[in-house]
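1. after the sequence you'll find the predicted model.
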Amino acid sequence: MTFCADASRDQAESLAGTAATARTWLLLEQPGPWGAKALTQSRLDPALGRFLESAPESGVRAALIRRPGRDARLGGARRVLLAHTPPGRAWVRTALIDDPEELRALDLAALAAGDHGGFGEPHPGGPVALVCTNGRRDRCCAMLGRPLAAELAAAGHDVWETTHIGGHRFSPTLLTLPHGYAWGRMSAATARHVLAELGEGRTVVDGCRGRSCWPRPAQAAELAVRRYGADPHADALEVVDVVDTAGDDTVGTAGEPRPGRWRVTVARLDGRQHWEATVAEKATLPASPASCGAAALPQSRMEVLAVRPLLPASAD
């Protein structure tokens, strides 16, 4: 059997623009085993799981978390993390709840817009690290993710195992909060470096898949601007415009979708500088599986064709 992470690594598949998209994350502590569709295939009430599965319709992405190790305790209070990720407006809130059903009272649309409604308390300390470890969903996540989570925990980082943050073939994968940056193919040393830099307010481009609050083309564009030499501060840049330049003719004569193309404007958060990036969707070849056991298919990738600085807007 070919492991998806090996196939992706062997062909040096690009990581940029592959992060799961979510402006707000809702994370519920759920010890014990997780199924492939963990929200409805765990010891969590399936009806509540279906409610959480619908959260993306409001702009919120939900996942289950647990501390590294095999602690299968049930009962008692559960930790909940809420995180909003756009630059300049990012936050993490945390609370202990006695009954997961309390989550039904959350206003998901408000959370997606960045209004936590006073839920919980501000999360103290440095970045929160989430490592995908759900082996029922993908073998690579278990084989590669669990050791990484354990090493980060042993090093004293605030780390949780999580059910799914997208991109099995980039295992081990790491998502950090509050910024929502995702990384792939992490070693323990590289992950520790990423977390140390984030603790100082800086992000790391190498191995980064993108910031989850942006769509995929914008993720790739922002990383390309950072490579261009922009400020390394994690909240230095924002995406201010994404224009689909493929037009309406996005379907070929055979009925197959044509690759996309975008013009993305990235700016410093203070507005002092803008960049324009041209991004094209291409296929990664040779074909490879998106996850273990899946058919080998061409995988979509975001390629930044050009980055150019724009003249700063003139002051009135």
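-> Perfect, thanks for sending it. Numbering: from 1, shown residues only.
2. from here on, just use CA atoms for contacts and neighbour counts.
-> Will do.
3. mind listing the strands for the chain?
-> 24-29, 60-66, 78-84, 91-97, 121-122, 128-132, 159-162, 174-177, 181-183, 208-211, 237-244, 261-268, 274-289, 296-310 (DSSP state E).
4. tell me what angle the first one forms with strand 91-97.
-> In other words, strand 24-29. On the basis of axes from the mean of the first three to the mean of the last three C-alpha atoms, to 10 degrees, strand 24-29 is oriented at 30 degrees to strand 91-97.
5. what about the closest residue to residue 8 other than its chain neighbours, neighbour count?
-> Spatial nearest neighbour of residue 8, excluding adjacent residues (C-alpha to C-alpha, 6 or more residues apart in numbering): residue 169 at 6.0 Å. For residue 169, the tally of surrounding residues (other C-alpha atoms under 10 Å) stands at 26.
6. residue 169 touches residue 291, doesn't it?
-> Yes: assessed by C-alpha atoms under 8 Å, residue 169 is found in contact with residue 291 at 5.7 Å.
7. how near is the closest residue to residue 265 other than its chain neighbours to residue 267?
-> Excluding the flanking residues, the one nearest residue 265 by C-alpha to C-alpha, 6+ apart is residue 276, at 4.6 Å. Residue 276 sits 9 Å away from residue 267, going by C-alpha to C-alpha, to the nearest Å.
8. higher neighbour count, the two?
-> Neighbours per residue, other C-alpha under 10 Å: of residue 276 and residue 267, the larger number sits with residue 267, 24 against 20.
9. okay, one more to line up with it:
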Amino acid sequence: MSPADAAGPFFCSDAARVRGDPIAGTAPYGGVWVLVEYRGGWPPNGFDGLDFEPGVKARVYRAARAARARVLLVRRHGRRASSGPVPRWAVLRYDGSGAYRQQWGTWNSDADLAGIVDALGAPGEVGHPPVLLVCAHGQHDPCCAIRGRPVARALSERWPDLVWECAHVGGDRFAANVVVAPDGVYYGGLDGRSSVAAIEAHLAGRIHAEHLRGYTDLFPAQQAAVAAVLGHVGPAGRHDYAVTETSRDGDRWRIRVAGCPPRAPSFDVEVRAYRSPSTRLTCRGAARSSAVVHEVTSILPG
């Protein structure tokens, strides 16, 4: 037995917690999500690995790339049977207003997925509630299932109509990951109890810094700056603070985060970017690599 075998299996989320990997500034950039409900097994590469009709699949991918949209397989927690309500698809779009712009449809055949293409070219409807996406993609990374499914269960018990398990959203080592869409807010490092507390606060307009990976309309240094402000002043709504100025000098950033009325204070945040020591960042990737860390070095009233 090798030393690695004697030590037991490697779990990237456990290792990240032991290392204390910073979580702020790690949300992928983007403001459009395509959801495709699929109740069968999910291949490691998600939608791309499914045997959909090639022409329809290509059209969806072209439209998604043009809109810079992320395509995610989704399913309700605990529902694996192929029978039941007609599967759904959705296009969720962030527009900066908090209006939750969405377009929903159903599909019985591959051809029905072409409706996604038209929806990607439309502004979307308002009046829908937010969507809570919990990464539980075990075929992509075991930690996503081990940590994600208990979170999906806890959130589904509280908000059954809002919660979907989803395929890979990025940042396996920060599992369990939850995305509030189309708000574009990433949370990580969650468990059942902390996920309910974080989402309850989010839906009440109080985003906490503790589990915040970032806002997806911001770049990593900006995400870290906003998280630092929330940690400094306390929880606030999604649009209570905005990045108004950003400048960079080498590996250092200066970012102004301004409070929106009635929150008047502004802050100048300095952020340093650096690479972490090389290590294993995912369960399935044995190769060692480093990640870019965005460290807040100062935060001053603006």
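-> Arrived safely. What you are looking at is a predicted structure, and each value in this text was computed from that prediction instead of being measured.
10. related to what we said a few turns ago, give me the common contacts of residue 169 and residue 291 of structure 1.
-> 4, 5 (C-alpha atoms under 8 Å, 6 or more residues apart in numbering).
11. residues near the corresponding residue of structure 1 for residue 187 of structure 2, how many?
-> If you follow residue 187 of structure 2 across to structure 1 using TM-score structural alignment, you land on residue 183. For residue 183 of structure 1, the tally of surrounding residues (other C-alpha under 10 Å) stands at 30.
12. same check on residue 234 of structure 2?
-> The burial count for residue 234 of structure 2: 13, using other C-alpha under 10 Å.
13. who's in contact with it?
-> With contact taken as C-alpha under 8 Å, 6+ apart, residue 234 of structure 2 is in contact with 208, 209.
14. what about 7 Å?
-> residue 208 (C-alpha atoms under 7 Å, 6 or more residues apart in numbering).
15. packed most tightly, which of the strands of structure 1 would that be?
-> Of the strands of structure 1, the one with the most neighbours on average (mean count of other C-alpha atoms under 10 Å) is strand 208-211, at a mean of 29.
16. would you mind measuring from residue 300 of structure 2 to residue 278 of structure 2?
-> 32 Å.
17. revised request: answer the last question for residue 224 of structure 2.
-> Relative to residue 278 of structure 2, and taking C-alpha to C-alpha, residue 224 of structure 2 is found at 21 Å.
18. do the same with residue 196 of structure 2
-> Distance, residue 196 of structure 2 to residue 278 of structure 2, by C-alpha to C-alpha: 33 Å.
19. ok, now residue 56 of structure 2?
-> Relative to residue 278 of structure 2, and taking C-alpha to C-alpha, residue 56 of structure 2 is found at 41 Å.
20. also residue 235 of structure 2?
-> Here the criterion is C-alpha to C-alpha. By it, residue 235 of structure 2 lies 33 Å from residue 278 of structure 2.
21. next: residue 184 of structure 2.
-> Here residue 184 of structure 2 is placed at a distance of 29 Å from residue 278 of structure 2 (C-alpha to C-alpha).
22. what about residue 141 of structure 1, how many residues nearby?
-> Residue 141 of structure 1: 29 neighbours (other C-alpha under 10 Å).
23. now do the contacts for the equivalent of it over in structure 2.
-> By TM-score structural alignment, residue 141 of structure 1 lines up with residue 144 in structure 2. Residue 144 of structure 2 makes contacts with 135, 136, 137, 138, 172, 175, 176, as judged by C-alpha under 7 Å, 6+ apart.
24. how near is residue 173 of structure 1 to residue 204 of structure 1?
-> 14 Å.
25. these two: which is more packed in?
-> More crowded of residue 173 of structure 1 and residue 204, by other C-alpha under 10 Å: residue 173, with 31 against 20.
26. that one corresponds to which position in structure 2?
-> When structure 2 is aligned by TM-score structural alignment, residue 173 of structure 1 is paired with residue 177.
27. same question, residue 81 of structure 1
-> Aligned against structure 2 by TM-score structural alignment, residue 81 of structure 1 finds its counterpart in residue 90.
28. my read: its match touches residue 104, true?
-> Yes: counting by C-alpha atoms under 7 Å, residue 104 is a contact partner of residue 90 of structure 2 at 4.3 Å.
29. mind listing the shared neighbours of the two?
-> What both residue 90 of structure 2 and residue 104 touch, as defined by C-alpha under 7 Å, 6+ apart, is an empty set.
30. which parts of the stretch 51-200 of structure 2 are helices?
-> 54-66, 115-120, 142-158, 192-203 (DSSP state H, counting those that start in this stretch).
31. okay, those, which one's buried deepest?
-> It is helix 142-158: most buried of these by mean count of other C-alpha under 10 Å, with a mean of 22.
32. next one: that one to chain centre, how far?
-> Centroid separation for helix 142-158 of structure 2 versus its chain: 14 Å, with C-alpha atoms, centre = their mean, to the nearest Å.
33. quick check: it compared with structure 1, mean distance?
-> In the superposition with structure 1, the average deviation recorded for helix 142-158 of structure 2 is 1.6 Å (mean C-alpha distance after the TM-score superposition for structure 1).
34. that helix vs strand 131-135, what angle?
-> Using the same axes, to 10 degrees: helix 142-158 of structure 2 against strand 131-135 is 150 degrees.
35. helix 142-158 of structure 2 vs helix 192-203, what angle?
-> Here helix 142-158 of structure 2 runs at an angle of 60 degrees relative to helix 192-203 (the same axes, to 10 degrees).
36. ok, for the match of residue 141 of structure 1, nearest residue in space, not its chain neighbours?
-> Counting by C-alpha to C-alpha, 6+ apart, the residue nearest residue 144 of structure 2 is residue 136, at 4.7 Å.
37. these two touch, right, the one you found and residue 149?
-> Yes: counting by C-alpha under 7 Å, residue 136 of structure 2 does reach residue 149; the two are 5.7 Å apart.
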